[in-house]
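S.K.: sequence plus the predicted model coming up.
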Amino acid sequence: MDVRTKPREIGRKSLDVEALKRSFVEWLVYSVGKDLRSATRRDWFATAALAVRDRVVDRWMDTTRAVYAQDAKRVYYLSMEFLVGRLLTNSLANLGIMDACRVAADGIGVRLDDVIEVEPDPALGNGGLGRLAACFLDSMATHHLPGFGYGIRYEYGLFEQRFEHGWQVEYPDNWLRFGNPWEFPRPEVLYPIQFYGRVEEVRDGSGRKSYRWADTEKVFAMAFDTPVVGFGGQTINTLRLWSARATSDFNFGHFNEGDYLKAVEQKVLSENLSRVLYPNDATEVGRELRFKQEYFFTSASIQDVLRRYGQYHSSFDQLPEKAAIQLNDTHPAIGIAELMRLLVDQHGLEWEHAWDITTRTFSYTNHTLLPEALEAWPVRLVERVLPRHMQIIYEVNARFLQRAKRSTGDLARIQRLSLIDEHGDRRVRMGNMAFLGSHKVNGVSALHTDLMKQTVFADLHQEFPDRIVNKTNGITPRRWLHQANPPLARLISSRIGQSWITDLELLADLKPKADDETFQEEFRRAKRQNKKRLAAYIARHVQVDVNVDSLFDVQVKRIHEYKRQLLNLLQTVALYNDIRDNPTKEWVPVTKIFAGKAAPSYQMAKLIIKLINDVATVINQDPVVRGALKVVMLPNYNVTQAEVIMPAADLSEQISTAGMEASGTGNMKLALNGALTIGTLDGANVEIREHVGADNIFIFGLTADEVRELRQGGAFHPREVIATNPRLKRALDMIASGVFSPDDPQRFRPIVESLYNTDHFLVTADFEEYCNTHAAAVELYRDRTGWTRRAILNTASVGWFSADRTVKEYASEIWGVTPVLPGSAEPAEAAPPLPDASREGGSRGDAPKDGGDLEAAE
């Protein structure tokens, strides 16, 4: 054994109970600095994390060495969000040592479940975008695909949501308060990020023109690495997050003059870049900060990619064969201009050569058809903050439009193709930029991809008919069934073995069990166990007692008008009225469960949250209802809370306005855990219906084509629809008159007036069919056998919606990467440095020595 490469091979790396127990005690004493009597639960969490991390590092380095040895192509996944969830349970499960760790903890008087509860959710994301990124990292590592995630190490993340008198109030989510035992700081991996300044045109001795970005303000991006453990623990990939560091921490002169705030002003301003996820962009200052955040992490990531590539290659010709950069939405789209800047300005490539390399390296995932979510930055902002990039964008645009004009004389079409929106306040269309600079552009469900071709990218699709492809989203079965739902996971494994954990389509072997009475009873027992856990969680967090035998009707997602929490709530009020009108009827008890955050500046969404909480207060306190209906709004929705909710759900609400949800992944998680979907034909609901069968899903409402026709035809008049539907009108009248807000009867007038006057998201149009479909679902719930059969078929039929399948499709059809199994091979010989590479390098502008980041698992 070579102790230089395997310093803790003996004892400390073993996965057996005794070795784990010994590691726990050693880490507690020698790293945490406590003994067994004085240790708190938080001490034990740090101890357990460090002991588990110990067992990851050698495998992490083996993975890195294998990738270098084969000079393998890597995926670089750039995302503003990585909603990874708690890492202790994930690491234990993927290493296969959950039971051994539990026994080892018990042996020293510690309850592992108590320790797990101490870990905070890393506040690195908001919703589906960030959770998808985390699922993809898990799947890449599980299936040995060389993958690297790049994002921002937010100090406070989005925000912690609390309810005060029913209103959402945002508090800092200080998840790093007690440190993060999973991350490895890399102070030697430090890149300069520039802003502002001016651009100088210079010429060399031969008269060749080039550009120099001068008089800039700089900040450093410092790397923090977190290992991503694949299932089985054989491949460990990396999530690299960037933290902003000031070029000068402290101005001693200002301090001596007594201006203490000025002394640290530069440090504070610089480090704001990695302070908060999605700063409020309702102000110009907030918009600028968000734009700078996007460039900050994108520039650092691309500099890192080029530095790593340059260690073993002497020209950039092979970059597209060695690096696949995936843009997760438009947030990192400025990376296209950044790579062009680095290749042309820093490394001297000709424009056409650099553009060819750039377009073959990048690919772009679109996540939305909502115009406001397809970022468009004011030209004046880009010119001021990134003047050289604006020049590059102009050049890219001019060359592209010159080509486009050769095929069309349609001025309106040329204007739509342009990277610059010339209407009003001129803006840079980042969606068009991402599309033009990528060799593949993918949607995230079949319907979404078709709509991309027909709507937001119709003109670009005509120019590049082979560029748009579909890659329907998926979820990791490790997190969302194996870890989140142990009762059901054990039941499944007892019947078909454990191979489903890495090949989810094997769940299809459960289909014959759907009519097996014994299996049905065990399936119900697992569901009830999960419902009891959720009921206890609800009682603990919002002090509402819910009936475990009621139908758990769940809508958990970001609060947004297009997701139509309002439609669900209006049906809830209508059902409340029905129960009050017929109190002696034998009602199927229903528990409505909501959770989700509203963006701080999104006032209508925050008002919807207040309405949900006010409706819940009235219904839950009404003695006439007598438990037939309960309404719960859980605060601070995150991955950990979702892991409690998803396994307990009976009915999954996926009721967005058709044509507006790109895919959804909550729909997949809930169906996998045996919930029946009630939803529109939107996003991946279309494909879920195809897989589970029309009899095992509750579909209602307008289709995407019907929505488009209704909006364009001008024939939709919500006031007339409301007038013809007494149940809907009664519900709206109650909300408008203050039945749910007696302290302020006018509080919800904006919601009611919006529905009466415009109803852009067609809540009133779909209300009646939604109510009828919901009633059919509730009626089916009376039939225990019929409901359980359909629930089993949902679990058995959604194996295709695995992130493993999605990532493999990306790998073969977009990225061109193949699996690399860790081995003992030494890394390839380093190449001579690339021309001028040190000008954009690592530690304070200088590239690390060859192989330097290999020894630190990069």
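M.R.: Cool, the structure landed.
S.K.: alpha carbons only for contacts and neighbour counts from here, please
M.R.: Will do.
S.K.: what are the ranges of the strands in the stretch 401-550 of the chain?
M.R.: With DSSP state E, counting those that start in this stretch as the criterion, the stretch 401-550 of the chain has strands at 420-421, 427-429, 441-443, 468-470.
S.K.: do the same with the stretch 551-700 of the chain
M.R.: When secondary structure is read from DSSP E, counting those that start in this stretch, the stretch 551-700 of the chain shows strands at 551-556, 590-595, 629-634, 651-654, 676-679, 698-699.
S.K.: ok, and what's touching the fourth one?
M.R.: Contacts to strand 651-654, defined as C-alpha atoms under 8 Å, 6 or more residues apart in numbering, come from residues 551-555, 563, 667, 670-671, 675-680, 685.
S.K.: now the last one
M.R.: For strand 698-699, contacts defined as C-alpha under 8 Å, 6+ apart pick out Leu676, Thr677, Ile678, Gly679, Thr680, Leu681, Thr773, His774, Ala777.
S.K.: switch to 10 Å and redo it
M.R.: With contacts defined as C-alpha atoms under 10 Å, 6 or more residues apart in numbering, strand 698-699 is touched by 651-655, 676-682, 685-686, 689, 769-770, 773-774, 776-777.
S.K.: here's the one I want to compare it with:
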Amino acid sequence: MKLSKKQFKQDFEQRLITKFATDVTKAGPQEKFAALASVVKNYYSKIWQADNEYKDESKKKQTYYFSIEFLPGKMLKSNLLNLGILPTVREGLEDLGVDLDEIAIIEPDMAIGNGGLGRLASCFMDSLASTGLPANGNGIRYRYGLFKQKIVDGYQVELPDSWLDNGNPWEVRRSDKAIEVRFGGEVWLEDDGKGNLIPQYKNQERVLAVPYDTPMVGYENTTVNNMCLWRSEVPKDLDLQFQNLEYMRQTAMLSSELYPDDSNYDGRLLRLKQEYFFVSAGLQRIMRHYHSTIKAPINQIAEYIAVHINDTHPALCVPEFMRLLVDEYNVPWDRAWDLTVKVMSYTNHTILSEALEKWPEDMVKTLLPRIYQIIVELDRRRTAELLPKVGATLVHNTRIIKDGQIHMANLSIIGSHSTNGVAKLHSDLLKDVELHDFYEIYPERFNNKTNGIADRRWSQIANERLSTVIDETIGKTWRHNLNDLKLLEAYKNDTETLERLDAAKFDDKQRLAELIKERNGITVNPEAIFDVQVKRLHAYKRQLLNVLHILKLYFDIKDNPELDMVPRVFIFGAKAAPGYHYAKSIIKAINEIAGMINNDPEVKDRIKVVFMENYNVSLAEVIIPAANVGEQISLASKEASGTSNMKFMLNGALTMGTLDGANIEIFDAVGAGNYFKFGLTKDEVYAYYKNNNYNARDIYEQNPVIHRILDAFIDGTIPNISMEGPEIFDSLTTYNDEYFVLRDFKDYVRAQKSLETLYRDKTAWTKATLMNIANSGRFSSDRTVREYAEDIWYIKPKQ
């Protein structure tokens, strides 16, 4: 949009008066933020309205992306950038004596996600709007985010993430579009005299789902898509006798907390209830819109609507869509099933068995009786149809209901026309191993869509310094087409360009060093290697392998106090699930090791270890640009894709990685010498599984370096881990090291030595940095969503 600095200043000052009855000299930071957000919202509202009218009038097919979590982070700068007014607003505020960055920091992270899954969903929302593709997000408006992490005496402590305390300036409450969702009670089928079985309900619990719409502004275009988040409320017409405190509390809980504790029955029931809540509300809203606006026959709905199931949490889309078609729109069962499969598509995000959701039959039957009936009938009909075609073994292995449980991944695959993995290795594993029986039956449904990232946030917003260097080197076309970063390769031997890239990285490292000093009280050297591992704390991501290497370096210094080594700053950021005791023990160990090393005078500044609490999108936007190395060290075959690896690459960090997830495609993109590869391959991992011949205890007994490191966890070397140390030690020895940390340790140390050698050659290192940036174009989520649009959803961009 076109906006003069003069006009913006007038708008901003006027909004302070009308909203807060104050002026810029007297307004506080929160008032300035609220006024600025209100001005920006006004700027895009006309574009939003026009785009909504265009979509309604053109009746183009739209995608609805169902995800239990979204992790957008802060929206202010993103909206300013995408509207094309970020420099104008920054300069206008400066004229008024206001620093945009000081205002932006006031905004709370919209942190209604856990990690990669929610961040991917948000990257997709950004890219769908920025590529002009008509799409909508659908999720839950959690009152509290995952949790706010505090580190107290080295331990993770979870506090409520009350991100809505001051409201959300970007959302629009649509109370007139509220929808009722029903749970429990009794349901039975009665013949209507015409051969149709009509469901009858009794004693159901009613919950009102109120949509809050948040606009997703496209980058310098006229598309503004919608992310709908649902809040649970008590229906206004409910008899007062039913509005007791317990009912009101349970209703509020539905949209209160992301991932409630599932270690007990009530917690699991609440999770299942949340999943149906946002699925039913979202699909009912789609059907209302289709009926009121599209006005096409119901049997043509697949020509106008695509519904995407992001991981298994929205798997109930399949039976709920069937319920709506069969019960509400009187579509015959077989026709309804055909429409459902055409409308639905599914992304699998994991091969970890504990992450593939299964729900007890009795729980589903009690909470969702009609949905249970539909699932049973789907399973029965499919079994009868396929038995004579493919045989009992394949049918049994792929049933929706098995051993008293409903398998949500199976439901998603069977009820969709497309199932995709999120990196080539992951998709191959799904077809060849984990979902091979399904692939045998439905080979045409399987495909790969390698993940991507919204480069606007992770470069243009998070790293303005680097973005400016790129602009001045190759022009600005890369901001619209990330593949144009390839033009940087022509400058890989240009001394001036390399020096400017290095200076930009140093600035980012200084910024992070200041934050570390402020938050952790630790002084770090910006000249050191910033070696970063930021992601969810989980055993398969192997933060522990990183820790063992840090201890090796520490013991090397203790053995040789004059050891010449390139200084290292090891930076961790990670949250452990509240009920995941082992992961929390690793966090405690990291913090105690940090205290031990950082305060040892013999170490000096050669090693610093920093654990940054409450890792979120905003913190990532400071850490990732400053990284020299991104640790992507999961056991091969365990990480579906990873997206932090792509963010590090885009920001000129080199990958230390296994041949896992999208690492393989990153290695292929950047070329030899520009990454550090180590560890077992997927085939070697599966050979160990097949032969059952891995013996971690033997490695511990036979390798004196590993022996010494592991003993540090149980002999008092590492302080204050009398409980956690033995737990970690036993996991790697007694319980045979599930993720082969000890097996990969030697090769990891070799790769780390190669890293240190390359870093000593400043020119060679910066060339490798340039090559990573130059080849990151293929990992834009713009590319990913275009592939989804063309191959799965069949939607077209706005012309």
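M.R.: In hand now; what should we look at? Keep in mind the model is a prediction, meaning the values are calculated, not measured.
S.K.: gap between Asn451 of the second structure and Lys431 of the second structure?
M.R.: Going from Asn451 of the second structure to Lys431 of the second structure by C-alpha to C-alpha, to the nearest Å gives 18 Å.
S.K.: ok, back up a step: closest to Leu239 of the first structure out of the strands of the stretch 401-550 of the first structure?
M.R.: Smallest distance to Leu239 of the first structure across these (C-alpha to C-alpha): 22.7 Å, for strand 441-443.
S.K.: so that closest one aligns onto which residues of the second structure?
M.R.: Matched against the second structure by TM-score structural alignment, strand 441-443 of the first structure falls on residues 419-421.
S.K.: give the aligned equivalent of Arg74 of the first structure in the second structure.
M.R.: Match for Arg74 of the first structure (TM-score structural alignment): Gln62.
S.K.: equivalent range in the second structure for stretch 805-820 of the first structure?
M.R.: Counting by TM-score structural alignment, stretch 805-820 of the first structure sits on residues 783-798 of the second structure.
S.K.: would you mark the buried spots in that stretch?
M.R.: 783-789, 792-798 (16 or more other C-alpha atoms under 10 Å).
S.K.: most neighbours, which of the contacts of strand 651-654 of the first structure?
M.R.: When those are compared by neighbour count (other C-alpha atoms under 10 Å), Ala675 ends up highest, at 32 neighbours.
S.K.: the second structure: which residue goes with that residue?
M.R.: Match for Ala675 of the first structure (TM-score structural alignment): Ala653.
S.K.: now swap in Thr640 of the first structure and tell me
M.R.: Using TM-score structural alignment, Thr640 of the first structure pairs with Ser618 in the second structure.
S.K.: you'd agree that match is up against Asp109?
M.R.: Yes: assessed by C-alpha atoms under 10 Å, Ser618 of the second structure is found in contact with Asp109 at 6.9 Å.
S.K.: looking at these two, which has the bigger crowd around it?
M.R.: Using other C-alpha under 10 Å, the more surrounded residue of Ser618 of the second structure and Asp109 is Asp109, with 20 against 17.
S.K.: leaving out sequence neighbours, find the closest residue to the more buried one.
M.R.: With sequence-adjacent residues excluded and distances taken as C-alpha to C-alpha, 6 or more residues apart in numbering, Asp109 of the second structure is closest to Gly73, at 4.5 Å.
S.K.: quick one, what contacts that neighbour?
M.R.: 107-113, 119, 122, 457, 616-621.
S.K.: then Ile441 of the second structure?
M.R.: Leu386, Lys389, Val390, Leu394, Val395, Thr398, Ile414.
S.K.: just the residues you listed: which are in helices?
M.R.: Mapping the contacts of Ile441 of the second structure onto helices (DSSP state H) picks out Leu386, Lys389, Val390, Leu394, Val395, Ile414.
S.K.: most neighbours among the residues you listed, which one is it?
M.R.: Result: Ile414 is most packed of these (other C-alpha under 10 Å), 26 neighbours.
S.K.: surely it and Val318 touch.
M.R.: Yes: under the criterion of C-alpha under 10 Å, Ile414 of the second structure makes contact with Val318 at 9.0 Å.
S.K.: which neighbours do those two share?
M.R.: The contact lists of Ile414 of the second structure and Val318 share Val341, Met344, Ser345, Met408, where a contact means C-alpha under 10 Å, 6+ apart.
S.K.: which of those residues fall within strands?
M.R.: In this view, these that belong to strands under DSSP state E are Met344, Ser345.
S.K.: and the aligned partner of Asp327 of the second structure in the first structure, helix, strand or coil?
M.R.: Using TM-score structural alignment, the partner of Asp327 of the second structure in the first structure is Asp345. Under DSSP: H, G, I helix; E, B strand; the rest coil, Asp345 of the first structure falls in the helix class.
S.K.: picking up where we left off before, next, work out how far apart the aligned residue in the first structure for the residue nearest to Asp109 of the second structure and Ala484 of the first structure are.
M.R.: Gly73 of the second structure maps onto Gly85 in the first structure when the alignment is built from TM-score structural alignment. Using C-alpha to C-alpha, one gets 11 Å for the distance from Gly85 of the first structure to Ala484 of the first structure.
S.K.: quick check: neighbours shared by the two?
M.R.: Thr640, Ala642, Glu643.
S.K.: the first one: what's it in contact with?
M.R.: For Thr640 of the first structure, the residues meeting the contact criterion (C-alpha under 10 Å, 6+ apart) are Val84, Gly85, Arg86, Glu117, Glu119, Pro120, Asp121, Ala484.
S.K.: I'd say the match of Asp327 of the second structure and Trp213 touch.
M.R.: Yes: counting by C-alpha under 10 Å, Asp345 of the first structure touches Trp213, with 9.0 Å between them.
S.K.: quick one: common contacting residues for the two?
M.R.: Contacts common to Asp345 of the first structure and Trp213, judged by C-alpha under 10 Å, 6+ apart, are Arg388.
S.K.: quick check: Asp16 of the first structure vs Ser23 of the first structure, distance?
M.R.: Taken as C-alpha to C-alpha, the span from Asp16 of the first structure to Ser23 of the first structure is 11 Å.
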